[in-house]
Every structure is written in structure tokens, then in C-alpha cells.
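Participant: coords please:
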Amino acid sequence: MKKLLFTLMLSAASMSAFAQNYTNDAAHSKLGFSVSHMTISDVEGNFNDFTVHASFTKEDLSDAKFHVTANINSINTGVEARDNHLKSADFFNAAKNDKLEFKSKSISKIKGKEFKLSGDLTLNGITKPVVLTLIYNGNIVNNGVKTYGFTVKGNIKRTDFNVGAKIPEAVVGDVVTLTSNLEFQAK
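Facilitator: Here you go, the predicted structure:
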């Protein structure tokens, strides 16, 4: 009985030692996007002000959860006039809907370190289910701190979220490619 109790306590201790809640390392993370412009090139951008919370207790990430929030007013494409237009009612309507949010609902392994990450995306006041690809890039010990790396990719249709609904697809493509590179440090 003592042996069983000791084994259960040791198992619980090792699991809680692995169980972590993380917030992305802002200096080494990016929440980016790209979209076709005039059908001949892509415009890239990112959100400068965003936070990603991740939690998992299993090394295989089968219980991983991700929660992303981004300030729409922090959109940055490198051109101030374009950024201001994207914040306007023509696109994101940041005065009314100043936050982008993604909450994962499930994760399933595709192969190797590639996973299907399903969740709800709220953008421009509209919430829709989306499926993204999450790639676990591994972990290292950096200056004595365990650091995890992930890449998240996927596509959404801007018109599904009423973003730029009046802008023709020949001017701004409907499919927006999302790419996020994330680092998390165990604290």
C-alpha cells in the first residue's frame, strides 16, 4: 500500500512538474499574415501587440490549448496610410472591433511534429471555426530556461469575417495566409 501511494505521489509530482502555462516571448514571436494585392503580388503584415497563452500537461501535446489575442490597432504592413485604411470601417473597423481572438478547441496529430489545431476565430465581431496547422519545432534549454518553439499556419477568407467585404477580390485577395512563429519559456 505504501509503495502504491508513493508511486501515485511520484507520478502526480512528475506530471505537475511538466504541466505548464506559458505566455509567448514577445521578442521572439510574430503574428503575421499575407494577402494577394492586385492578383500579382502579396502584401505582408503583422500585429505588433499580441499575446498567446499556451498550456499543456502531456509531452505529446495531445492536451495543448492556445489562446491568442491581438490588438487590431497594432496592425503593421510597413505603410502607415495602408495600416490606417485597414483599421477603418472598410476593413477591420477597429473603432468598433479592436480585438482579434483565437481559442483552440482541439488538437490532433497529423504526423511527426505536425498537428491540426481547431478553434474559434473572432475577427471584426464575427466568430467562425477555423483549422490551422501547428508545427512543434522542439525545445531547448536557453540560459538555463526551457524554451519551446511553434509555427502556426493556415488560411482564412477575409469575407467570412466581413473584412473588406466591398473590396473586390481582384484588388485584395479573399484568402489571407496566416503565419505565426512563437517561442515560449518555462518560468
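Participant: drop to CA atoms for contacts and neighbour counts, all remaining ones
Facilitator: OK.
Participant: which helices and strands sit right next to the strand with the most length in the chain?
Facilitator: Secondary structure assigned by DSSP state E gives strand 126-142 as the longest strand of the chain. When contacts are defined as 3 or more C-alpha pairs under 8 Å, 6 or more residues apart in numbering; DSSP states H and E, strand 126-142 packs onto strand 114-123, strand 145-157.
Participant: got the buried residues for it?
Facilitator: 127, 130-136 (16 or more other C-alpha atoms under 10 Å).
Participant: Have a look at the chain and report its longest helix.
Facilitator: With DSSP state H setting the assignment, residue counts place helix 2-18 as the longest helix in the chain.
Participant: Give me the contacts around that helix.
Facilitator: With C-alpha atoms under 8 Å, 6 or more residues apart in numbering as the test, helix 2-18 has contacts from 57-59.
Participant: would JSON lines of the helices and strands packed on strand 126-142 with distance to V35 be doable?
Facilitator: Shown next, in JSON lines, are the helices and strands packed on strand 126-142 (distance: least, C-alpha to C-alpha, whole Å):
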{"stretch": "strand 114-123", "distance to V35": "16"}
{"stretch": "strand 145-157", "distance to V35": "10"}
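Participant: Need the winner for burial among those.
Facilitator: Burial of these is given as mean neighbour count (mean count of other C-alpha atoms under 10 Å); strand 114-123 ranks first at a mean of 20.
Participant: List of residues touching that strand?
Facilitator: Strand 114-123 is contacted by residues 92, 97, 99-110, 127-136, 161 when judged by C-alpha under 8 Å, 6+ apart.
Participant: can you check stretch 141-149 too?
Facilitator: With C-alpha under 8 Å, 6+ apart as the criterion, stretch 141-149 contacts 136-140, 181-187.
Participant: structure for this one too, so we can compare:
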Amino acid sequence: MKKPLIILAAALLMQTAVFAQSTWKADKAHSHVKFTITHLAVSDVDGTFTDFDANIVAAKPDFSDAKFSFTANTASVNTENDMRDKHLKSADFFDVDKFPTMTFTSTDIKPAGTNKYKVTGNLTLHGVTKPVTLDVLYRGTITNPMTKGPDAGFKVTGTIKRSDFGFGSKYGSPMLSDEVELSAGGEFLKAN
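Facilitator: Got it, this is the predicted structure:
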């Protein structure tokens, strides 16, 4: 008699957990995806992606169980220099015809201080998938005065090596730094 009750209780708990999960979508008007690379070892060049999607799925209000996913259209790269952007879209770098997107999907999240997390996941860039760990700061959740719904804020930072992804391999570190700083974040609106 106990076994059917345990199975029923487990099924109810699983259903509760599934229903408790919420999906949050990036409010693109108030979010950004940025990268910084050093040119000739003396100056930084910043770029953004103007076409991207980011989602978070979490059941806990502090997002300590969050799963992050991100996709950027590589052809939307923008460094505010048309000639450089055209070169970045070529086979020398993003090769946008062959690799139209770059993606990140989280696989693990660990606490790293108050409202801070280390998020590990798989980054796919230039057709290569590698694990990376990013720093995530949860800035809190408020009631958006415009939508009257919940709005959560996040800041994501990290560093990758472009050599890990075979990205821009024709250009060594005297020309372009191997390390690329990543910065993303903004507001996420609750979708369900």
C-alpha cells in the first residue's frame, strides 16, 4: 500500500516542479551583447550583436537553478565601422554564410556570492563548441511600471580565447589579442 502512495506523491512533486518553472525572455530594447578585443596591443575595439535572443528558465525566485540560453545572428555584428564589420563577416572571422549563428546553452550553475553565480555551458562559435564559464550577477526582480509584470535584471561577463574556436586564426596576438572579453545583460520579462 505504501509503494503506490510514494509513486503518487513523487508524481505530484514532479508536476509541481514543472509548473513552478518560469521562462524569462530578454527585453531587447533594454539588453545588450558586447565583446571587446585588443588591437595592436594598445587599444580596445568594442562590438555588439544587434540581432539576438536570450532566455532563462528557473523555478527559484533567486534564479539559483536557472538555465540560460542565447543565440546571436553573426551577420548582425556591429563595431560602428562598415569596412571592419564587412571583414568580420567574412571567412577570416565569423564566416556568416557558413556559420550564421553563435549559441550558448548553460549546463551548470554554482553560487559565487550574494546574487552572484558561475554559469558553465557550451559556447558554439565558428562551428566549434567548447565549455566556458561566465560570471552572472542577478540584479533583482521588480514590477515593470510599463508592463505591470515582473522584470529581472542580469549582468553577464567572461573571457574566451579565440584560438579555442579557430576564430581569426590568420591574425596572431600581436595584431589581435587572443582573449576576448564578453559582456551581456539587461532586462528579462517573465513569459509565463
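Participant: Tell me, how many residues neighbour F47 of the first structure?
Facilitator: A count of neighbours around F47 of the first structure, defined by other C-alpha atoms under 10 Å, yields 18.
Participant: meant to ask about N46 of the first structure, not that
Facilitator: That count, for N46 of the first structure with other C-alpha under 10 Å as the rule, works out to 21.
Participant: Wasn't it part of a strand?
Facilitator: Yes. Under DSSP: H, G, I helix; E, B strand; the rest coil, N46 of the first structure falls within a strand.
Participant: For it, what is the corresponding residue in the second structure?
Facilitator: Using TM-score structural alignment, the equivalent of N46 of the first structure in the second structure is T48.
Participant: who touches the closest residue to its match other than its chain neighbours in this structure?
Facilitator: In space, and not counting its chain neighbours, T48 of the second structure is closest to K34: 4.3 Å by C-alpha to C-alpha, 6 or more residues apart in numbering. By C-alpha under 8 Å, 6+ apart, the contact set of K34 of the second structure is 46-49, 182-184.
Participant: 10 Å instead, please
Facilitator: Going by C-alpha atoms under 10 Å, 6 or more residues apart in numbering, K34 of the second structure touches 46-50, 77-79, 157, 181-185.
Participant: returning to what we had before: from L123 of the second structure, how far off is the match of N46 of the first structure?
Facilitator: Note on T48 of the second structure: its distance to L123 of the second structure, by C-alpha to C-alpha, to the nearest Å, is 17 Å.
Participant: One more: D46 of the second structure?
Facilitator: 20 Å.
Participant: What remains of the contacts of K34 of the second structure once you look at the first structure?
Facilitator: For the contacts of K34 of the second structure, the subset whose aligned partners also touch in the first structure (both residues aligned by TM-score structural alignment, their matches' C-alpha atoms under 10 Å) is 46-50, 77-79, 157, 181-185.
Participant: What is the neighbour count of whatever residue of the first structure lines up with S177 of the second structure?
Facilitator: Under the alignment (TM-score structural alignment), S177 of the second structure pairs with G173 in the first structure. G173 of the first structure has 21 neighbours, counted by other C-alpha under 10 Å.
Participant: need the contact list for the closest residue to G173 of the first structure other than its chain neighbours.
Facilitator: Computed as C-alpha to C-alpha, 6+ apart, the closest residue to G173 of the first structure that is not its neighbour in sequence is S36, at 4.7 Å. S36 of the first structure makes contact with 42-44, 169-177, according to C-alpha under 10 Å, 6+ apart.
Participant: Rebuild those as TSV, extending it with distance to T147 of the first structure and secondary structure.
Facilitator: Output for those, formatted as TSV (distance: C-alpha to C-alpha, whole Å; DSSP: H, G, I helix; E, B strand; the rest coil):
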residue	distance to T147 of the first structure	secondary structure
D42	32	strand
V43	31	strand
E44	27	strand
E169	40	coil
A170	42	coil
V171	41	coil
V172	37	strand
G173	36	strand
D174	36	strand
V175	32	strand
V176	29	strand
T177	26	strand
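Participant: So how do I select the buried members of these in PyMOL?
Facilitator: Only the buried entries of the contacts of S36 of the first structure go into this PyMOL selection, using 16+ other C-alpha under 10 Å:
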select buried, resi 42+44+169+172+173+174+175+176+177
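Participant: which of the contacts of S36 of the first structure does the second structure keep?
Facilitator: Comparing the contacts of S36 of the first structure with the second structure on both residues aligned by TM-score structural alignment, their matches' C-alpha under 10 Å, the contacts found in both are 42-44, 169-177.
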